[in-house]
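Engineer: Mind folding the following:
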Amino acid sequence: MRKTTLLIPVLVLVIAGALSSLFIVDEREKALVLQFGRVVAVKEDPGLAFKLPLVQTIVRYDDRILSRDVETLQITPSDDRRLEVDAFARYRIADVEQFRQAVGAGGIRSAESRLDSILRAETREVLGSVSSNEILSSDRATLMLRIRNAAIAEARNLGLEIIDVRLKRTDLPSANLDATFARMEAEREREAADEIARGNEAAQRIRAQADRTQVEIVSDAKRQSEIIRGEADAKRSAIFAAAYGADPEFFNFYRSLQAYRGALQGQNSSMVMSPDSEFFNYLKTTNVGD
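Structural biologist: Below you'll find the model as predicted:
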């Protein structure tokens, strides 16, 4: 009876010691086995694991991808237009042993504080080297990649792997909005004035070219018309000359008739000249008895 009484506590202690030496590693976490604060084992595979009871302790860390929002930053780009920037990063614990050595017992909270410092510094450096137009444009993937690549090396010293960095919001401070809008409006008005001036200059150039072309066309048309008229006059003169040479008497008679028609027009036409004038040669009649 006495042996049974002594055996029960021993069995209880043995069972308690056996249970305390067992622990389970979840697939979503990594575990470190610490002995007097020193890492003696790393458990990354999920399943059942063992440790020395009372001597060794277990520290667990999340193995999933984590997200960290960076506090709003005021950035001064290369063109001195201040911007308020909100960013966030996705990261994971890549080397759990190095992570423990870097942050100690502070864990995730200490790591995220140091990660914030890294992201703020790299964000200021990258965005401070470009203009605000580049930051505010829709094509910001290159800038976010530069921030990520610059922060990767420093985060690796903490045992962290930065997967992605994103800019959530890039806005002008409210105090600068009115002045910025006024400046943007002035710039647009100046650009509009420049465009109008260039348009007027082009219009004047086109109008002058059109006027010169018109003058050239009209001049060429007049020259051709004079040539045609001169050729026609030459042909007419040649025809008259040929007709005169064929029958000079008839030609003189025909020209006299044209002269009479031109001179004797209207009902009150009158002419004063000598009756013996050659103008009346074809109006004279000869008496039959004479």
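
Engineer: going forward, measure contacts and count neighbours with C-alpha atoms only.
Structural biologist: OK.

Engineer: count of residues packed around residue 113?
Structural biologist: 12 (other CA atoms under 10 Å).

Engineer: meant to ask about residue 224, not that
Structural biologist: Residues within reach of residue 224, counting by other CA under 10 Å, total 12.

Engineer: mind checking how far residue 225 is from residue 217?
Structural biologist: As for residue 225, its distance to residue 217 is 12 Å (criterion: CA to CA, to the nearest Å).

Engineer: Over to residue 144?
Structural biologist: Taken as CA to CA, the span from residue 144 to residue 217 is 63 Å.

Engineer: same question, residue 16
Structural biologist: For residue 16, the distance to residue 217 equals 115 Å [CA to CA].

Engineer: The closest residue to residue 116 other than its chain neighbours: which element?
Structural biologist: Leaving aside its sequence neighbours, residue 116 sits nearest to residue 70 (CA to CA, 6 or more residues apart in numbering; 6.1 Å). Secondary structure from DSSP states H and E places residue 70 in strand 66-75.

Engineer: Here is a second sequence; please produce its structure as well for comparison:
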Amino acid sequence: MNRAALGLFVLFLLAVAGLSSIFIVDEREKALVLRFGRVVNVQEEPGLAFKVPFIDEVVRYDDRILSLEVGPLEVTPRDDRRLVVDAFSRYRIADVDTFRQAVGGEDVFGAERRLDKILRDQTRAVLGSVSSNDILSSDRAALMLRIRNGAIAQARSLGLEVIDVRLKRTDLPQANLNATFARMRAEREREAADEIARGNEAAQRVRAQADRTEVELVSEAEREAEVIRGEADAERNRIFAEAYGADPEFFEFYRSLNAYSNSLLEGNSSMVLSPDSEFFNYLKFSGGADR
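Structural biologist: Take a look at the predicted model:
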């Protein structure tokens, strides 16, 4: 091999070594430089970084905010009313060196298994210290903050930073749903019965008041009708008296005609009278003077 070929080979080796000593850290990640399994450099800023070629190893970790779903777990609040709770957490790898020492060769899923256990323990501890009504209420921010604060210290030992913890769903266990539903239905039926009873009582009061008002109005109307009828009868009698006093003969004739009109109707009962009866005076004579 001549010197030119040897020089090219050396340049090639230098180029390969130079390229192998450079690595790029993305803005979404952090990197650890390991030498024989020991951390020799922590690269947290994005950009170019250097390592010893063929000796150092670069391990990359996600620097973004990650999410962890905490599966359903049963909790027993202070009033011994069991509940099933679903939660989720937001976290990030804050210290990659501590994270590497804590999880060893495990990936991020191994760390999530440990974080899941921490969140479950904290959730049971916090929710077990309050009543079920506090957990089921819409204002649960204080409880979620307590769970987060309790998990922060333990997660820090894993190199993790817990950013937020949220309770997604809080339900009764299936075994308690039917009993709770039956109790709620019984309470609603009792309230409905109370409302019906109060409504019937109010209806009876209204009905009694209406009946009383009806009786009073009818009595007053009948009294006024009797007064008016009496006044009309008195006026009629006065008119009759004046007419009788003005012309007694005509008055008697008028009364006889009324008697004929009222008695000689179709369908009336038969009357048996003597032809000489005074009832027929104005039928036998043209006038009443000669009867």
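
Engineer: Superposing both, give me the TM-score.
Structural biologist: The TM-score (TM-score structural alignment, normalised by the length of the first structure) is 0.64; 199 aligned residues with a CA RMSD of 2.3 Å.

Engineer: Buried residues, the strand holding residue 70 of the first structure. List them.
Structural biologist: Across strand 66-75 of the first structure, burial judged by 16 or more other CA atoms under 10 Å covers 67, 69-70, 74-75.

Engineer: so which of the residues you listed would you say is closest to residue 100 of the first structure?
Structural biologist: Within these, the smallest distance to residue 100 of the first structure is 19.3 Å, found for residue 67 (CA to CA).

Engineer: What is the burial count for the nearest residue to the closest one once chain neighbours are set aside?
Structural biologist: Counting by CA to CA, 6+ apart, residue 90 is the residue found nearest to residue 67 of the first structure once chain neighbours are left out, at 4.5 Å. By the criterion of other CA under 10 Å, residue 90 of the first structure has 16 neighbours.

Engineer: looking at it, residue 90 of the first structure is touching residue 167, isn't it?
Structural biologist: No: judged on CA atoms under 8 Å, residue 90 of the first structure makes no contact with residue 167 at a distance of 12.0 Å.

Engineer: show me where the stretch 1-150 of the first structure has helices.
Structural biologist: 2-20, 96-103, 107-127, 132-136, 141-156 (DSSP state H, counting those that start in this stretch).

Engineer: will you turn those into JSON lines that also has distance to residue 188 of the first structure?
Structural biologist: Output for those, formatted as JSON lines (distance: least, CA to CA, whole Å):
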{"stretch": "helix 2-20", "distance to residue 188 of the first structure": "74"}
{"stretch": "helix 96-103", "distance to residue 188 of the first structure": "52"}
{"stretch": "helix 107-127", "distance to residue 188 of the first structure": "25"}
{"stretch": "helix 132-136", "distance to residue 188 of the first structure": "15"}
{"stretch": "helix 141-156", "distance to residue 188 of the first structure": "27"}
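
Engineer: among those, which is nearest residue 248 of the first structure?
Structural biologist: Of all the helices of the stretch 1-150 of the first structure, the one in closest proximity to residue 248 of the first structure, counting by CA to CA, is helix 132-136 (96.4 Å).

Engineer: how far apart are the strand holding residue 70 of the first structure and its match in the second structure?
Structural biologist: Here the mean offset of strand 66-75 of the first structure against the second structure after fitting is 0.8 Å, by mean CA distance after the TM-score superposition for the first structure.

Engineer: Give me the helices and strands touching that strand, please.
Structural biologist: Judged by 3 or more CA pairs under 8 Å, 6 or more residues apart in numbering; DSSP states H and E, strand 66-75 of the first structure is in contact with strand 83-93, helix 107-127.

Engineer: Try it again at 7 Å.
Structural biologist: For strand 66-75 of the first structure, the contact count by 3 or more CA pairs under 7 Å, 6 or more residues apart in numbering; DSSP states H and E identifies strand 83-93 as packing neighbours.

Engineer: was I right about the residue nearest to residue 116 of the first structure contacting residue 85?
Structural biologist: No: between residue 70 of the first structure and residue 85 there is no contact under CA atoms under 7 Å: 9.2 Å.

Engineer: list the contacts for the nearest residue to residue 102 of the first structure once chain neighbours are set aside?
Structural biologist: Distances taken as CA to CA, 6+ apart put residue 158 closest to residue 102 of the first structure, at 5.4 Å, once the chain neighbours are dropped. Neighbouring residues of residue 158 of the first structure by CA atoms under 7 Å, 6 or more residues apart in numbering: 98-99, 102.

Engineer: Just confirm residue 158 of the first structure is within a helix.
Structural biologist: No: the assignment for residue 158 of the first structure by DSSP: H, G, I helix; E, B strand; the rest coil gives coil, which leaves it out of any helix.

Engineer: Give me the aligned partner of it over in the second structure.
Structural biologist: Taking TM-score structural alignment for the superposition, residue 158 of the first structure sits opposite residue 158 in the second structure.

Engineer: nearest to residue 211 of the first structure, of the helices of the stretch 1-150 of the first structure?
Structural biologist: Residue 211 of the first structure sits nearest to helix 132-136 of all the helices of the stretch 1-150 of the first structure, at 44.8 Å, using CA to CA.
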